[in-house]
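Got a predicted structure here, sequence first:
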Amino acid sequence: MSFFEAIDPVFRTYVLCNAPVKQIATGFDWVEGPVWFGDAGCLLFSDIPNNRIHRWCPGAGVSVFREPSNFANGNTRDRQGRLVTCEHGTRRVTRTELDGSITVIADSYRGKRLNSPNDVVVKSDNSIWFTDPHYGIMTDYEGYRSEQELPCSVYRVDPDGHIEAVATELKCPNGLAFSPDETRLYVADTGRMFGADAQYVCVFDVGPAGKISGGNAFYTISPGCADGFRVDFDGNLWSSAADGVHCIAPDGHLMGKILVPEVVSNLCFGGRAKHQLFITATTSIYTISLNRCGMQHP
């Protein structure tokens, strides 16, 4: 059985037939938030219910990077190489400084606590963008059941610390990513927990000073939903799905699929040439080498 499915014939040039999907770690409960540290040669990822961030290194395997992690979910790196993390347990976004100390980026908006920051990206102007759905406060599985004080929104934090809700009309924003030229912002709306909201990826136009407009439906994943995603250098969106990873072209058509035996939550590009796709999928971490290079900073 093939490990990929080409919908558009071009997708066959994206995969390498002798570079299959490999499971590199397993035994977790719900893995999320992968981020590659090229200078350290390692992958960090969250096991949310077990309240840990793990480190995977080629040849060395898995070790615990942070425990407790405050039920960390999404992770990324800023333009200075520092780890930026969404924490369900503390309802905040933090930055790990190069000396190991923790700086709080955001934990409230207009005097009210955030819900449970989920995923995060850093723009080239050093602004930090994150989603704040309610998933981490609806049960005690991925955080602490708590009162929701704010709508589920997308936020931008400017380098001077000013925070602004830039998208408030989504039911439950989840994964997010910029196009390579940063003129588009893709956001997954995975709907309210225990609800029947539509689940889809929308796209916003990004204007001067971080203003966004639009928010039109871009793509609907089937089966499953777009939880987390990343873009490659050509602007293709590589998204999580119930059957693996879907590759969607900038014009919104499905290019192809990488089939994974567990439900995928998120992914990132890494490896020596940013050609390796690391995939968090329910209880395991998978990887595949591609004939593509991802957008990953720094």
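Nice, I can see it.

Could you use CA atoms for every contact and neighbour count after this?
OK.

And the host helix or strand of Gly256, what does it pack against?
In this structure, Gly256 sits in strand 254-259 according to DSSP states H and E. Using 3 or more CA pairs under 8 Å, 6 or more residues apart in numbering; DSSP states H and E as the contact test, the elements touching strand 254-259 are strand 4-6, strand 244-248.

which is the next helix or strand following that strand?
Per DSSP H and E, the first helix or strand lying C-terminal to strand 254-259 is strand 266-270.

Give me whichever of the helices and strands packed on strand 254-259 is most buried.
strand 244-248 (a mean of 24; mean count of other CA atoms under 10 Å).

Contacts for it, please.
With contact meaning CA atoms under 8 Å, 6 or more residues apart in numbering, strand 244-248 is reached by 221, 236-240, 254-264.

what about versus this one:
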Amino acid sequence: MTFFEATDPVFNTYVLGNAPVRQLETGFSWVEGPVWFGDAGQLLFSDIPNNRIMRWIPDVGVSVFRAPSNFANGHTRDREGRLVSCEHGTRRVTRTEHDGAITVIADGFDGKRLNSPNDVVVKSDGTIWFTDPHYGIMTDYEGYKSDQELPCHVYRVDPDRGSIDAVLTDFQCPNGLAFSPDESVLYVADTGTMFDPEGHGHIRAFGVSDGGLSGGDVFHVVDPGKSDGFRVDSDGNIWTSAADGVHCINPSGTLLGKILVPELVSNVCFGGRAKHQLFITATTSVYSVILNRTGVQRP
């Protein structure tokens, strides 16, 4: 069985010939939002239509972490190791405190309800950045069909100031997002509006400075499929979901190779013993593969 497809010879140094793509668990409806907790030795991920967050522990298996989850989608960890989650059902971003209490980070902007927060990252200064497309309110499959009150924007929350700002406002539907290792670049995917097959399917790159964001040119067009979610390795390569698996794109925007997965991939994250294990959520299953790369997100 072929697990990898190189379009640049360097990709062959990123993968290991004796490290296969493994299906860890299956039987879900639409899995998303993987996040690794190294200090707990567990992976959390969302099974959105079934309204639950799942937990996978090596050599133990899968169990329910939280149900109902308010149709949670993307997750990350903040600088104190707390779970930060995007919830479709409540149209908000929340933080799970160390004692299990839930704190609402954002649920509205300019006096209106958010759409359905999708993916989230936390910068080293503690600010929380999230995308707010309309996918979770367009049907009852991943939340509750509801009226859209706001355009689809990217937001930044400063928990210390208690402020929320719309920092990117020219997307059709922003989706996955991640910072480069030195946080000088913010990558944001635009996957187009629901039910529009001609909608955008690219990743844009923005320069990050104290003065805000600049640029925003198209960094890479994913083909086939669209970039739903992605993460970055320590060399700045982007590992993104696509219709045929996971694509590896270098910091110049060039496709280096693919990890082939037999289901439509939604998202990825790095984790495991050395942050060299790539966890892949793909339609009904969770997969993983050991790479000769390490992720940059909090372990």
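Arrived safely. Note that the structure is a prediction, hence the values are computed from the model and not measured.

Off-centre distance for the strand holding Gly256 of structure 1?
18 Å (CA atoms, centre = their mean, to the nearest Å).

Which neighbouring elements make contact with the longest strand seen in structure 2?
Ranked by number of residues, the top strand in structure 2 under DSSP state E is strand 212-221. On a contact count with 3+ CA pairs under 8 Å, 6+ apart, strand 212-221 of structure 2 meets strand 202-209.

so the strand it packs on corresponds to what in structure 1?
Matched against structure 1 by TM-score structural alignment, strand 202-209 of structure 2 falls on residues 200-207.

how about the matching stretch: buried residues?
200-206 (16 or more other CA atoms under 10 Å).

now stretch 35-46 of structure 2
35-38, 42-46.

Likewise for stretch 160-177 of structure 2?
164, 166, 168, 171-177.

next one: stretch 90-101 of structure 2
Applying a neighbour-count criterion of 16+ other CA under 10 Å, one finds 90-96 buried in stretch 90-101 of structure 2.

Check stretch 213-233 of structure 1 too.
Buried, per 16+ other CA under 10 Å, within stretch 213-233 of structure 1: 215, 217-221, 224-232.

Pull the distance from it to the chain's centre.
On the basis of CA atoms, centre = their mean, stretch 213-233 of structure 1 sits 11 Å off its chain's mean C-alpha point.

Can you name the residues in contact with it?
With contacts defined as CA under 8 Å, 6+ apart, stretch 213-233 of structure 1 is touched by 119, 174-180, 188-190, 199-207, 237-243, 246, 252-253, 265-269, 292-295.

How far off centre is the longest strand of structure 2?
Centroid displacement of strand 212-221 of structure 2 relative to its chain, using CA atoms, centre = their mean, is 18 Å.

quick one: it to strand 255-260, angle?
Strand 212-221 of structure 2 and strand 255-260 meet at an angle of 70 degrees, taking axes from the mean of the first three to the mean of the last three CA atoms, to 10 degrees as the criterion.

mean offset of the very next helix or strand once past strand 212-221 of structure 2 relative to structure 1 (after superposition)
Going down the chain from strand 212-221 of structure 2, the next helix or strand is strand 230-232, by DSSP H and E. When structure 1 is superposed, strand 230-232 of structure 2 averages 0.1 Å from its matched positions, counting by mean CA distance after the TM-score superposition for structure 1.

ok, the alignment partner in structure 2 of Ser179 of structure 1 to Val31 of structure 2 distance?
Matched by TM-score structural alignment, Ser179 of structure 1 corresponds to Ser180 in structure 2. As for Ser180 of structure 2, its distance to Val31 of structure 2 is 25 Å (criterion: CA to CA, to the nearest Å).

of those two, who's got more company?
Higher neighbour count among Ser180 of structure 2 and Val31: Val31, with 29 against 21, using other CA atoms under 10 Å.
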